[in-house]
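Colleague: sequence first, then the predicted structure, then my questions.
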Amino acid sequence: MRTINGIDEIESLIGQGLGSSEWMTMDQDAINTFADATGDHQWIHVDEARAAEGPYGATIVHGFFTLSLIPKFSTEVFTIEGVSIRVNYGLNKVRFLQPVLVGSRLRGIINVKDVIRGEKGTQVILEHTIEIDGQDRPACVAEVVTLLVE
């Protein structure tokens, strides 16, 4: 894991990669748990028999489940020291580029896109790419905005 020491250091990393997380296997139990937590029980996610006959030949991970892995992957890649508060500020853009089949392995790759200093804190914009092991196209690309307060 990479330790970033304060806002000046992360600002110096604009345009650079912070690294990649470990691979995580997406199993049906995790998909079902996410479905229960969100109330999204669409058959393409939870009905293994019906999904086997569907367009992907198996169940697929919810797009929002894939997106929700960003905090987990982030904690495996980096930490920021020298700030008192670090909170989610929002998302600038999210794209789900291809479905994630049950049993797939995912990992996150993080790049520093921009750092914007302001009166209420500093916005750090990170581009998160969630890769699928063995695939050319990622599952998801998202610009995540985090607010840092010194």
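Modeller: Yep, that arrived.
Colleague: hey, let's count contacts and neighbours off CA atoms from now on
Modeller: Noted.
Colleague: center of this protein - which residue?
Modeller: What sits nearest the mean C-alpha location of the chain, by Cα atoms, centre = their mean, is residue 70, with 2.6 Å.
Colleague: put this next to the previous one:
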Amino acid sequence: MNPVKITSFEEFKAFEGKEIGVSDWHVIDQKQVQQFADATLDHQWIHLDEERAKETQFGGTIAHGYLTLSLAPYLWEQIAEVSNLKMMINYGIEKLKFNQPVRTGSAVRLVAKLNSIVDLRGVSKAQLDITLEIKDEKKPAYTASLVFLYHFQK
């Protein structure tokens, strides 16, 4: 999949109110869950104890909610290649709702829509409405609005 190329406020603005795209599927495996647990010091058994987790309603381990959220920038880069930048800043996350857990071994993908973009004296404030879909599931893992500040070069 080729990402959409965006090099200016005007090019970004053309997507306002529209879906920009969908990422490729990404499988969250047990190794990634373990690495996230080690990096964040969150070693709750539902993420790591495969035998014990088999006895739960999930039938196995689940990915950390924040692991699934942390995949957003990686998956976003598959949707849009925003370049010609001095800098990009993660500004905020609004309306985050975890809808259901992601079972380890499941594939997820990001759907991104540009809710709004405004020019704040040369800084572009973009609000992206995102959904993390889980393959073969009706409900998404989460929905949220990501806010980025893009400092495009002239």
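Modeller: All right, it came through fine. Quick caveat, the model's predicted, so the values are computed rather than measured.
Colleague: work out the TM-score between the chains.
Modeller: Once superposed, chain against chain, the TM-score is 0.95 (TM-score structural alignment, normalised by the length of structure 1); 150 aligned residues with a Cα RMSD of 1.2 Å.
Colleague: which ones are touching the residue nearest to the centre of structure 1?
Modeller: 108, 128 (Cα atoms under 8 Å, 6 or more residues apart in numbering).
Colleague: map it onto structure 2.
Modeller: If you follow residue 70 of structure 1 across to structure 2 using TM-score structural alignment, you land on residue 72.
Colleague: now residue 42 of structure 1
Modeller: Checking TM-score structural alignment: residue 42 of structure 1 goes with residue 44.
Colleague: does residue 61 of structure 2 touch residue 43 like I think?
Modeller: No. The pair residue 61 of structure 2 / residue 43 is not scored as a contact, 11.8 Å apart, by Cα atoms under 8 Å.
Colleague: of the two, give the one with the bigger neighbour count.
Modeller: In this view residue 61 of structure 2 and residue 43 are compared by other Cα atoms under 10 Å, and residue 61 has more residues nearby, 26 against 16.
Colleague: Provide the aligned range in structure 2 for the longest strand belonging to structure 1.
Modeller: For structure 1, the strand with the greatest residue count under DSSP state E is strand 105-118. Using TM-score structural alignment, strand 105-118 of structure 1 lines up with residues 107-120 of structure 2.
Colleague: mean deviation, the helix ranked longest in structure 1 versus structure 2?
Modeller: If you go by DSSP state H, structure 1 has its longest helix at helix 28-38. In the superposition with structure 2, the average deviation recorded for helix 28-38 of structure 1 is 0.5 Å (mean Cα distance after the TM-score superposition for structure 1).
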